[in-house]
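Peer 1: Just a sequence and a predicted model for now, questions to come.
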Amino acid sequence: MTRNPWLQGFRPVSQPRRTLVCFPYAGAGAALYRDWHLHAAPDDEIIAVRLPGRESRIGEPCLTEVAAAVPAILDALASRLDRPLILFGHSLGAALAYATARALIADGRPPRLLAVSGRRAPDQPLRRAPTASLSEAEFRDRLHALGGTPPEVLACAELMDLMLPLLRADFAMSDGFSDPSPAPLPIPLFAFAGTEDPEVSVADVAGWERAAGAGFTLRALPGDHFFLTQHRREIVKTILPLDL
């Protein structure tokens, strides 16, 4: 299979019975999901989306709108549409996964399941100033409050100079995405929330039920906004049950 810059696999699967497509949060790359296959069955393929501007695509311009990424993601997934697809995304990744699911459904090729994590419902307005518009000092404070960025990185001017354009673009993409009147999804919808998340409350995540039309499951897990890093196994086992 020809390598596509938008997708990264982590182990060869000769005859996959299904594919889990993972979408990273703002500032992250495909490597975020590099060990998720350890918690999946041998015939489960796990791949991650790699946006421009990071990892092997570091020289490419970053995107600032979710809609700009979706057509290329659909093209990259085209060779895998002969098997069940499960989409998972955290924070910004949840918006990307949701938009990709909507596009696949509109094309008559719905995924088997959509799982979103650490993100407010698509019809819920942003309740704070857009992060991308903050001053540099305010932006650093926001990253510190969110967690997930090592203090030594925040304190290193050279590293932050490299990362800020990518982070601002990703936050513009994340904060700018909404779906004010979502039609009910014709596929099961799973949602995960962190019980101590300072960015998105469990109630915010529960709002995804308004977009559900074929079943909704909410799981609240201990942790802050980046709770998924402590609960990889539980998340994988939940969205990749043996009978799916």
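Peer 2: Yep, that arrived. Residues are numbered from 1 along each chain as shown.
Peer 1: C-alpha from now on. contacts and neighbour counts both.
Peer 2: OK.
Peer 1: Would you mind measuring from the nearest residue to residue 6 once chain neighbours are set aside to residue 93?
Peer 2: Excluding the flanking residues, the one nearest residue 6 by CA to CA, 6 or more residues apart in numbering is residue 50, at 4.9 Å. Computed as CA to CA, to the nearest Å, the residue 50 to residue 93 distance reads 11 Å.
Peer 1: how close does the residue nearest the centre of the chain get to residue 178?
Peer 2: Taking CA atoms, centre = their mean as the criterion, residue 93 is the residue nearest the geometric centre of the chain, at 1.8 Å. To residue 178, residue 93 is 13 Å away according to CA to CA.
Peer 1: just residue 108 next, same as before
Peer 2: Distance, residue 108 to residue 178, by CA to CA: 22 Å.
Peer 1: ok, the two, which is more surrounded?
Peer 2: Neighbours per residue, other CA atoms under 10 Å: of residue 108 and residue 178, the larger number sits with residue 178, 18 against 9.
Peer 1: What distance do you get for the closest residue to that one other than its chain neighbours to residue 209?
Peer 2: Distance criterion CA to CA, 6+ apart; nearest residue to residue 178, sequence neighbours excluded, is residue 122 at 5.0 Å. Using CA to CA, residue 122 is found at 10 Å from residue 209.
Peer 1: And residue 185, by the same measure?
Peer 2: Residue 185 is 10 Å from residue 209, by CA to CA.
Peer 1: Put this next to the first one:
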Amino acid sequence: MDSDWFHRFAPAPGGGPRLFCFPHAGGAAVAHRALSLRLAPDADVLVAQYPGRHSRRAEPSLDDIGRLVDALASAVAPLCDRPFAFFGHSMGALVAYELTRELERRGMSGPRHLFLSGRAAPAPHGNGFDRLTTDEEIIARIRLLGGTVDGILDNTELMEIVMPPLRADYRALRSYAWRPGPPLDTPMTVLVGDSDPVVPVASAAAWRELTTAGAALHTLPGGHFYLDERTEEVAGIVRATLGSLAVSGRTADAV
């Protein structure tokens, strides 16, 4: 299935859990293609395609986390017909967390599990690494973080395509203000690179304070985009948890 909001990179299995993936700032659905393929056919993986990039390039990007989450909540609603989980990397982790809270506010069933990758837990004082206001600051940050976008920073034509969604996403991050509330009752798996220049392991571990259901922490070799090199290892962690969701989902359906 391809839709405006979600892309599927592998055939959908007949059963099993569903995993929604949310990319990093400036990222498109293709960022999670490798993970999707490694999880097939054990899970139905749907990757978010934010407006303003790739197949949605003609649409204006959403530069507000709240508006993005509100739109995603409506897009997710008809797809919650089986046990599901969220996986978000970097900005996508924040989107996954706030989307879980939004579904709860709407009285909807939320994800059975949250996989939060490459992102510090939100806090009242905000995240200083998000306060980028100029193209020069954004480009310097992308060089620091590395990843696939880093390879096109010196290509003027490609940068004209890449910069609009990057600007919008960093505006969204800069304006985001965490609103304290009751902790989630959703279990979490937190993943972080051991040499991530903007996400100290302790800041990632702080996600544990935002759930009453426990949070497992996995520190993997690599920087902010450790996932590019450790996709198979991450897929194994995700697969093991999704397998337990599939079992619990069948048990619940049988009762």
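Peer 2: Yep, that arrived. All values derive from a computational prediction rather than experimental measurement.
Peer 1: that older thread, give the burial count for the residue nearest to residue 178 of structure 1, as a bare number.
Peer 2: For residue 122 of structure 1, using other CA under 10 Å, the count is 23.
Peer 1: Look up which helix or strand it falls in, please.
Peer 2: Residue 122 of structure 1 is part of no helix or strand, with elements assigned from DSSP states H and E.
Peer 1: That one and residue 180 touch, don't they?
Peer 2: Yes: Residue 122 of structure 1 is within contact range of residue 180, at 6.7 Å (criterion: CA atoms under 8 Å).
Peer 1: Residues touching the lengthiest helix in structure 1, excluding its own?
Peer 2: Determined from DSSP state H, the single longest helix within structure 1 is helix 157-175. Contact with helix 157-175 of structure 1 is made by 26-27, 53-54, 62-66, 91-92, 95, 126, 130-133, 153-154, as judged by CA atoms under 8 Å, 6 or more residues apart in numbering.
Peer 1: could you point out which element follows that helix?
Peer 2: Under the assignment DSSP H and E, the closest C-terminal helix or strand after helix 157-175 of structure 1 is strand 189-194.
Peer 1: about what we covered before: spit out the residues that contact residue 50 and residue 93 of structure 1 alike.
Peer 2: Common neighbours of residue 50 of structure 1 and residue 93 (CA under 8 Å, 6+ apart) are 23, 24.
Peer 1: how far away is residue 8 of structure 1 from residue 46 of structure 1?
Peer 2: Using CA to CA, residue 8 of structure 1 is found at 9 Å from residue 46 of structure 1.
Peer 1: quick one: which of the two has more around it?
Peer 2: residue 46 (25 against 20).
Peer 1: wouldn't the more buried one be in contact with residue 37 here?
Peer 2: Yes: using CA under 8 Å, residue 46 of structure 1 is in contact with residue 37, at 6.0 Å.
Peer 1: who touches both of those two?
Peer 2: Residues touching both residue 46 of structure 1 and residue 37 (CA under 8 Å, 6+ apart): 10, 11.
Peer 1: average gap between the strand or helix carrying residue 20 of structure 1 and structure 2?
Peer 2: Using DSSP H and E, residue 20 of structure 1 maps to strand 18-23. Averaged over the aligned pairs, strand 18-23 of structure 1 sits 0.5 Å from structure 2 after superposition, using mean CA distance after the TM-score superposition for structure 1.
Peer 1: what's near enough to touch the residue nearest to the centre of structure 1?
Peer 2: Contacts of residue 93 of structure 1 (CA under 8 Å, 6+ apart): 22, 23, 24, 25, 26, 116.
Peer 1: what do you get if the cut-off is 10 Å, keeping everything else the same?
Peer 2: With contact taken as CA atoms under 10 Å, 6 or more residues apart in numbering, residue 93 of structure 1 is in contact with 22-26, 28, 49, 66, 87, 99, 116-119, 174.
Peer 1: And the helices in structure 2?
Peer 2: According to DSSP H, the helices that structure 2 contains are 33-39, 65-76, 91-105, 135-145, 156-175, 201-205, 226-229, 231-254.
Peer 1: For residue 194 of structure 2, find the nearest of these.
Peer 2: helix 201-205 (6.9 Å; CA to CA).
Peer 1: Next, show the common contact partners of residue 185 and residue 209 of structure 1.
Peer 2: residue 215.
Peer 1: Brilliant, that's me finished.
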